[in-house]
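Chemist: Here's my sequence, what's the structure:
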Amino acid sequence: MLRPVVSPITPRRQHADACPGVLQVHAAADGGLARVRIPGGWLTGAQLAAVASAGNGLEITSRGNLQVRGLAPGAETAFAAVLSEAGLLPSTTHERVRNIVASPLTGRDGHGVLDARPLVAELDRALCADPVLADLPGRFLFALDDGRGDVAGLGADVAIHGTAVLLAGRDSGLRVQPADAVPVLLAAAHAFLAERGDEWRLSELDSGPGRVARRLGGSIGAPVSVSGRPPIGVIDQVDGRVAIGAAVPLGRLTPEQISVLSGQSWVCVTPWRGVVLADLPDADLVESLVAAGFAVEPGSPWAGVTACAGRPGCARSLADVRADALAFHSGRPAPSLPVHWAGCERACGRPTGAHELKLATEDGYESR
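Modeler: Got it, this is the predicted structure:
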């Protein structure tokens, strides 16, 4: 069994981490912005409704988390109480570091080489129980890919891809069985903190991921190339039930969409800014999803088009990029490459991998 050894460390305090959470709210142009970590993306419909009840807008992020917009000043305490009651705030000290993505259909559709669902729960519990790991940056990302190659390509700092351990998207040479996966992921997070100066991500380390790999007893290898696609459409489960994957245009949920989702037993918010509804007896829900504005056809452009907040939500933005993206892509076929619309050079939320950037300028949009 692999038993990584990590040197004891004393975490170094860095300049303030401004990554929003539940208790640390970002002051956006349209009100307070809170981010709720949803490990693995799975929550009940009732829990999603509880999150949505707090603000004036609900978004799915590129890490399969939920983002609430329009919070009133000082609303954090009441919001935290709502989430705690709903079972979505197990730790106030670790709430911003519970960044865990997982294969949305793992254990349900028969693909992959393992069921990552119990690993998500185990990793979340162990992460929250480790006081040192509360010092991880809010941008540090764990990924549990069951071997199908979907979330392994999302730029996680530390990932399990089947049995392989990836560090910043590169093969560490380490191989683990499911029983050892969580200890290795936590050991890698400790190793990052030991190597960290002012860096937020493992890929930003001056030493690269190589020194972290060596602390774990591995050696860094080549980048791992995977190209997972968002689950869209009706998907057969191995137990005879079905799941339905749907794209959410630009990741922003409307009140009508929230109403449909709130009545479901299980909802997965995915890193592709969509949803998966699982354990359904049949596909009858498709009609209601389409009527609410979800896209359930694999050829829909909304499976590959994203946008930052834009105006009026972001004071930095030079344009209402969401309105412009909706006007441009509605009725068109899916783009050959993912397209991200951004209101400024920061290009918040842009996808990993090859994509086209539509960047707002003073004179219109520039394609990159």
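Chemist: For the rest of this, base every contact and every neighbour count on C-alpha atoms.
Modeler: OK.
Chemist: in what helix or strand does residue 166 lie?
Modeler: Residue 166 belongs to strand 164-167 when elements are defined using DSSP states H and E.
Chemist: how distant is the helix or strand following that strand from the center of its chain?
Modeler: Counting by DSSP H and E, the next helix or strand C-terminal to strand 164-167 is strand 170-175. Offset of strand 170-175 from its chain centre (Cα atoms, centre = their mean, to the nearest Å): 22 Å.
Chemist: Alongside the first, I'd like the structure of this one:
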Amino acid sequence: MLAAMPPAPSPASRDEPVIRDGGDACPGALRLHAADDGYLARVRLPAGLLTARQAALLGEAAERFGDGNLDVTSRGNVQLRGLADACGAELAALLDGAGLLPAPGHERVRNIVATPMSGLDGPPERDVLPWVREFDRRLCADARVTALSGRFLFAFDDGRGDVAALDPDVTVLAVGGSAGAGVGALVRLGAGADAVEVGAGDAPRAALLAAHAFLDAVQVAGTKAWRVGELPAEHALCAREFVGRLSRDGIGARYRADVVWPYAAPVRPRGVGAGPRSHLCVLPPLGRFSAGQWRELVRVAGLSRGPLRITPWRGVVLADVPVDGAALLERAGLVVAGDSVWESVTACTGRPGCAKSLADVRADAPLAVGATGGAGVLPVHFAGCERRCGHPRGTDWVDLVAAPDGYRLTAPGRPARTGLAPTDLAAALAEARTTPHPSSQTAVKK
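Modeler: As a prediction, the model looks like this:
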């Protein structure tokens, strides 16, 4: 159920620290963001986990208070759009009743991604979801971490390297568990090869202490850094020093230098197998479920075993689904088969939701991509302005940016094309996406 493995991404480098003059305006479920199509709420879901009941209530919220659509994000969260400006209290009450606001003061810092297939395939003893649940409990009970930015990211990876590749601020990677070896965890602060090894039982607490180490560094440096990689070089977090911090807190830890970090491609949509039940990966085109599609997803989720798992690649994993579940979802316009054109096409919000956008990119994308999807093509991102919100990481992708005179298309190894009308895009994109490139898929950046 995994695509081919891309090369490991290069750690981000920065010559100077990022200087932020304003506060963190990242939206949440309680702090709504004003957009051109109404208010936006972002509901954070640690590890992307939703029960069928919670999913049904989210769909109800989208239809009662917003435009009915539900967007899944590159951090495995869900966004509601088109919300009325007076719905905040009712929305919060609904989410609280659904168990989606266990700690209202912490809801914006619950940015926790995890390997979507953890516990469903691979070594069962490396299932990181119990770690996530314990970590989230500790996070929500810790008053200090409310100072974290809404962009600070924790990742719990079961060893395959899929979410470790998403540029987390704190990475917890499961190791061991084969040939009788006990399971442990490597904890990484930001990018780089160095890490700290701890026992499996200490992994959640070590991740929380890593957040404390970051907040200490921010305070000492007098900076407004939101991410580990934004700290000034003289205040960068050090794995060796982190070992000492853990030891003082009663956690046995050892320093690990030059760790070879695994990197795997994300889970991609695949149909169920020949058996009566199987795991199912569901992809909504451009990461957006209509109200009807979400209802159908919830219906099939009720036939599955276990929670829905929203992935950081804007899809949903349903575990142990009856074989006819795939057909139900396909009839709703959702992708469950492999090599779909929508596997590698992304877009920003565009018009009418974003005031900065110069085009309705979500309307133009289906007309432009045609049948140029599947294996062996470059990813493509449609952006309504130069900010390119949600664009893929790396360099091997086709960039379509709306400009006042039409779209500008740039692709690896090809000259840029400008002034493209929406009717010109299909032919231009079909040619650009067949450019040979070293990686088959890149991870999506927030």
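Chemist: TM-score for this pair?
Modeler: The TM-score (TM-score structural alignment, normalised by the length of structure 1) is 0.89; 353 aligned residues with a Cα RMSD of 2.3 Å.
Chemist: re the thing from before, same for the strand holding residue 166 of structure 1, what does it pack against?
Modeler: Packing partners of strand 164-167 of structure 1 (3 or more Cα pairs under 8 Å, 6 or more residues apart in numbering; DSSP states H and E): strand 158-161, strand 170-175.
Chemist: Out of these, the one nearest residue 319 of structure 1 is which?
Modeler: strand 158-161 (35.1 Å; Cα to Cα).
Chemist: wait, what's in contact with the spatially most central residue of structure 2?
Modeler: Closest to where the C-alpha atoms of structure 2 average out (Cα atoms, centre = their mean) is residue 75, at 2.2 Å. Counting by Cα atoms under 8 Å, 6 or more residues apart in numbering, residue 75 of structure 2 makes contact with 48, 111-113, 311-313, 446.
Chemist: so where do the helices sit in structure 1?
Modeler: With DSSP state H as the criterion, structure 1 has helices at 45-52, 76-85, 117-129, 178-195, 210-215, 255-262, 286-291, 321-329.
Chemist: Tell me which of those lies nearest to residue 70 of structure 1.
Modeler: When the helices of structure 1 are compared (using Cα to Cα), the closest one is helix 45-52, at 10.8 Å.
Chemist: which residues in structure 2 does the closest one align to?
Modeler: With TM-score structural alignment applied, helix 45-52 of structure 1 matches the range 52-59 in structure 2.
Chemist: mean offset of the matching stretch relative to structure 1 (after superposition)
Modeler: Taken against structure 1, stretch 52-59 of structure 2 registers an average deviation of 1.8 Å after superposition, with mean Cα distance after the TM-score superposition for structure 1.
Chemist: Kindly report the same for stretch 131-139 of structure 2.
Modeler: Looks like 0.7 Å for stretch 131-139 of structure 2 (mean Cα distance after the TM-score superposition for structure 1).
Chemist: residues in structure 1 aligned with that stretch?
Modeler: Stretch 131-139 of structure 2 corresponds to residues 119-127 in structure 1, going by TM-score structural alignment.
Chemist: Touching that stretch from outside, list them.
Modeler: Contact partners of stretch 119-127 of structure 1, identified using Cα under 8 Å, 6+ apart, comprise 39-40, 94, 98, 100, 102, 133, 144, 178, 181-182, 186.
Chemist: which parts of that stretch are buried?
Modeler: 119-120, 123-124, 127 (16 or more other Cα atoms under 10 Å).
Chemist: roughly how far out does that stretch sit from the chain middle?
Modeler: 16 Å.
Chemist: Equivalent analysis for stretch 165-185 of structure 1, please.
Modeler: For stretch 165-185 of structure 1, the distance to the chain centre is 19 Å (Cα atoms, centre = their mean).
Chemist: Check stretch 365-374 of structure 2 too.
Modeler: Counting by Cα atoms, centre = their mean, stretch 365-374 of structure 2 comes out at 23 Å from the chain centroid.
Chemist: Repeat that for stretch 338-353 of structure 2.
Modeler: 15 Å.
Chemist: And the nearest residue to residue 39 of structure 1 once chain neighbours are set aside, how far from residue 271 of structure 1?
Modeler: Nearest non-adjacent residue to residue 39 of structure 1, counting by Cα to Cα, 6 or more residues apart in numbering: residue 100, 4.7 Å away. Computed as Cα to Cα, to the nearest Å, the residue 100 of structure 1 to residue 271 of structure 1 distance reads 10 Å.
Chemist: Over to residue 43 of structure 1?
Modeler: Taking Cα to Cα, one finds residue 43 of structure 1 at 14 Å from residue 271 of structure 1.
Chemist: repeat for residue 331 of structure 1
Modeler: 24 Å.
Chemist: Counterpart of residue 293 of structure 2 over in structure 1?
Modeler: By TM-score structural alignment, residue 293 of structure 2 lines up with residue 257.
Chemist: quick one: its match and residue 293 touch, right?
Modeler: Yes - between residue 257 of structure 1 and residue 293 there is a contact at 7.1 Å, judged by Cα atoms under 8 Å.
Chemist: contacting residues around residue 59 of structure 2?
Modeler: 68, 70, 291, 294-295.
Chemist: tell me which of these is nearest to residue 395 of structure 2?
Modeler: The shortest approach to residue 395 of structure 2 among those belongs to residue 70, at 28.8 Å (Cα to Cα).
Chemist: Please name the residues that touch that closest one.
Modeler: 59, 62, 78-81, 288-291, 294.
Chemist: higher neighbour count, residue 331 and residue 271 of structure 1?
Modeler: residue 271 (25 against 10; other Cα atoms under 10 Å).
Chemist: my guess is the more buried one meets residue 42, correct?
Modeler: No - contact between residue 271 of structure 1 and residue 42 fails when scored by Cα under 8 Å: they sit 11.6 Å apart.
Chemist: Residue 82 of structure 1 versus the residue nearest to residue 39 of structure 1, what's the distance?
Modeler: In terms of Cα to Cα, residue 100 of structure 1 sits 22 Å off from residue 82 of structure 1.
Chemist: Who has more neighbours out of the two?
Modeler: residue 100 (25 against 18).
Chemist: what does that one align to in structure 2?
Modeler: That one, residue 100 of structure 1, aligns with residue 112 by TM-score structural alignment.
Chemist: Sort out which residues of stretch 193-208 of structure 2 are buried, please.
Modeler: Buried residues in stretch 193-208 of structure 2, counted by 16+ other Cα under 10 Å: 194-200, 202-208.
Chemist: Looking at these, which one is closest to residue 127 of structure 2?
Modeler: residue 200 (10.7 Å).
Chemist: Pull the contacting residues for the counterpart of that closest one in structure 1.
Modeler: Residue 200 of structure 2 maps onto residue 178 in structure 1, with residues paired by TM-score structural alignment. Contacts for residue 178 of structure 1 were tallied using Cα under 8 Å, 6+ apart; they are 114, 119, 163.
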